[in-house]
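Trainee: This is the structure alone, sequence omitted:
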């Protein structure tokens, strides 16, 4: 069978999957395009081409480009937020403060390693208002959750003086460290893994908080 004939056969078979089963694949293709070329490159046509299907197959899943992009950003921001909050809460009950920070960063980086394109979408799409707005809202939620976890922890572990004045600065430091750690993990020019990088960053941030 020639490549042209095979392509045509694949396109004829594609609708048989059904929209419900195909939507995640459509969003995966849209994410890959967004990471590589920006969210502006995500169109019904570009997604159809990437998947090797016709445009009606994509239209059966999403009525237009706006709905497609909204669904992509909704899914990726929800996945990102869930991963961060899971990592944050993974060390909430540990009495050893250094271990708490190390375990939290390890969990965060393991989540990033498991879904690298979700995180790359955030970093590659920062200048794009559509992406920035979604993930800014997610970051604000994480900031609130991190404050709720870190404030009582610092009171319990170190009885930090003047905590309310210092806390906003420390939370910004914590969130910046999270972002920097993920960027380093996704940088293919180095050989960091989630455990060794999480240990390094977790210990460093623990020292910063303890000395505050």
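Mentor: Ah, there it is. Quantities reported herein were computed from a predicted structural model and do not represent experimental measurements. Residues are numbered from 1 along each chain as shown.
Trainee: Please count neighbours and contacts with C-alpha atoms only from this point.
Mentor: Will do.
Trainee: Regarding this structure, what is its longest helix?
Mentor: Longest helix in the chain, counting residues (DSSP state H): helix 129-157.
Trainee: and it, what does it pack onto?
Mentor: Contacts defined by 3 or more Cα pairs under 8 Å, 6 or more residues apart in numbering; DSSP states H and E place helix 129-157 against helix 65-89, helix 116-124, helix 163-186.
Trainee: Can you add mean neighbour count and give those helices back as CSV?
Mentor: Output for the helices and strands packed on helix 129-157, formatted as CSV (neighbours: other Cα atoms under 10 Å):
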stretch, mean neighbour count
helix 65-89, 18
helix 116-124, 19
helix 163-186, 16
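Trainee: Of these, give the one that comes closest to residue 104.
Mentor: The minimum distance between residue 104 and the helices and strands packed on helix 129-157 falls on helix 65-89, with 5.2 Å, by Cα to Cα.
Trainee: and the direction of that closest one versus that of helix 129-157, what angle?
Mentor: Taking axes from the mean of the first three to the mean of the last three Cα atoms, to 10 degrees, one finds that helix 65-89 is oriented at 10 degrees with respect to helix 129-157.
Trainee: quick revisit: I'd like the helices and strands packed on helix 129-157 laid out as CSV, including distance to residue 200.
Mentor: Below are the helices and strands packed on helix 129-157 laid out as CSV (distance: least, Cα to Cα, whole Å):
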stretch, distance to residue 200
helix 65-89, 16
helix 116-124, 20
helix 163-186, 10
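Trainee: returning to what we had before: buried residues in the longest helix of the chain, which are they?
Mentor: For helix 129-157, burial by neighbour count (16 or more other Cα atoms under 10 Å) applies to 131, 134-135, 138-139, 142-143, 146-147, 150, 153-154.
Trainee: just checking, residue 117 touches residue 32?
Mentor: Yes: applying Cα atoms under 8 Å as the test, residue 117 and residue 32 come out as touching, 7.2 Å apart.
Trainee: For the residue lying closest to residue 147 once chain neighbours are set aside, which residues are in contact?
Mentor: Closest residue in space to residue 147, ignoring its immediate chain neighbours: residue 171 at 6.7 Å, by Cα to Cα, 6 or more residues apart in numbering. Residue 171 is in contact with 143, 146-147, counting by Cα atoms under 8 Å, 6 or more residues apart in numbering.
Trainee: putting a second one here so we can go through both:
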């Protein structure tokens, strides 16, 4: 196997170990066993288990951030409510397409290891900032002074995050369509998107 393909194979094995056994179980031995290779094969590409874990986290972090960035609709969306519900659905589709990655992300978010939580917190903060920019652009100027943009962005973020957990943990109970239907009633109720003039 070519070195680059072998590297990807080993990083895939690291991800499986994180999801199935926990991040604390990542070692040269467990990864070699999961990948079905010998220890020397792993050592041929990685110096130790720390380097192996960092390489896996770097790869998955990059991919997850790309997916999160794609979940924020453009600020110029004509219908911000539809744009946000579409984005939520797109995010859930991405989560379901890479379940190992996102199970690891959710596990690491709850990890007792500060270094892992800091990595995730950086990505989550960027996502919240992007949502805040969308909310600010989508809110009519005359209502903007009365809207708490940051809390609105965090509310939407919490919806995305918990929805991602649910479609993986309980897909039969919480399918994408159920979550989208709920979001289509929740988002219009937020002050940034709710137009009091529409209430008769």
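Mentor: Happy to help now that I have it. Just so it is clear, the model here is predicted, and its values are computed rather than measured.
Trainee: coming back round to it: ok, of the contacts of residue 171 of the first structure, which one's closest to residue 86 of the first structure?
Mentor: Nearest member of the contacts of residue 171 of the first structure to residue 86 of the first structure, counting by Cα to Cα, is residue 146, at 11.4 Å.
Trainee: From residue 53 of the second structure, how far off is the counterpart of the closest one in the second structure?
Mentor: Counting by TM-score structural alignment, residue 146 of the first structure corresponds to residue 131 in the second structure. Distance of residue 131 of the second structure to residue 53 of the second structure, given as Cα to Cα, to the nearest Å: 30 Å.
Trainee: Equivalent analysis for residue 70 of the second structure, please.
Mentor: Taking Cα to Cα, one finds residue 70 of the second structure at 26 Å from residue 53 of the second structure.
Trainee: before we move on, what about residue 140 of the second structure?
Mentor: 46 Å.
Trainee: And for residue 187 of the second structure?
Mentor: For residue 187 of the second structure relative to residue 53 of the second structure (Cα to Cα), the value is 38 Å.
Trainee: Residue 3 of the second structure now?
Mentor: 17 Å.
Trainee: ok, the closest residue to residue 11 of the first structure other than its chain neighbours - how many residues close by?
Mentor: Spatially, and ignoring its direct neighbours in sequence, residue 11 of the first structure is nearest to residue 53 (4.9 Å; Cα to Cα, 6+ apart). By the measure other Cα atoms under 10 Å, the count of residues near residue 53 of the first structure is 21.
Trainee: Can you tell me what residue 53 of the first structure aligns to in the second structure?
Mentor: Match for residue 53 of the first structure (TM-score structural alignment): residue 37.
Trainee: Tell me the secondary structure at that match.
Mentor: Secondary structure state of residue 37 of the second structure, per DSSP: H, G, I helix; E, B strand; the rest coil, is coil.
Trainee: Quick check: it vs residue 10 of the second structure, distance?
Mentor: 9 Å.
Trainee: before we move on, what about residue 161 of the second structure?
Mentor: Taken as Cα to Cα, the span from residue 161 of the second structure to residue 10 of the second structure is 28 Å.
Trainee: what do we get in the second structure for residue 192 of the first structure?
Mentor: Using TM-score structural alignment, residue 192 of the first structure sits opposite residue 174 in the second structure.
Trainee: Kindly report the same for residue 176 of the first structure.
Mentor: Per TM-score structural alignment, residue 176 of the first structure is aligned with residue 158.
Trainee: One more: residue 31 of the first structure?
Mentor: So, by TM-score structural alignment, residue 31 of the first structure is matched to residue 15.
Trainee: ok, now which ones touch its match?
Mentor: 56, 100-101, 104.
Trainee: and the helix or strand that residue 19 of the second structure is a member of, how far from the first structure on average?
Mentor: In the assignment (DSSP states H and E), residue 19 of the second structure maps to helix 3-21. Mean deviation of helix 3-21 of the second structure relative to the first structure after superposition (mean Cα distance after the TM-score superposition for the first structure): 1.0 Å.
Trainee: buried ones in that helix?
Mentor: 7, 9-19.
Trainee: Pipe those into a markdown table and attach distance to residue 75 of the second structure per row.
Mentor: Below are those laid out as a markdown table (distance: Cα to Cα, whole Å):
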| residue | distance to residue 75 of the second structure |
| --- | --- |
| 7 | 39 |
| 9 | 39 |
| 10 | 40 |
| 11 | 36 |
| 12 | 36 |
| 13 | 39 |
| 14 | 37 |
| 15 | 34 |
| 16 | 37 |
| 17 | 39 |
| 18 | 36 |
| 19 | 35 |
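Trainee: re earlier: is the match of residue 146 of the first structure in contact with residue 72, as I believe?
Mentor: Yes: if you go by Cα under 8 Å, residue 131 of the second structure and residue 72 touch, sitting 6.4 Å apart.
Trainee: Next, the contact list for residue 68 of the first structure, please.
Mentor: Neighbouring residues of residue 68 of the first structure by Cα under 8 Å, 6+ apart: 27, 44, 62.
Trainee: and which of those residues is nearest residue 5 of the first structure?
Mentor: Closest to residue 5 of the first structure, out of all of the contacts of residue 68 of the first structure and judged by Cα to Cα, is residue 44, at 23.1 Å.
Trainee: So what does the closest one match up with in the second structure?
Mentor: Using TM-score structural alignment, residue 44 of the first structure pairs with residue 28 in the second structure.
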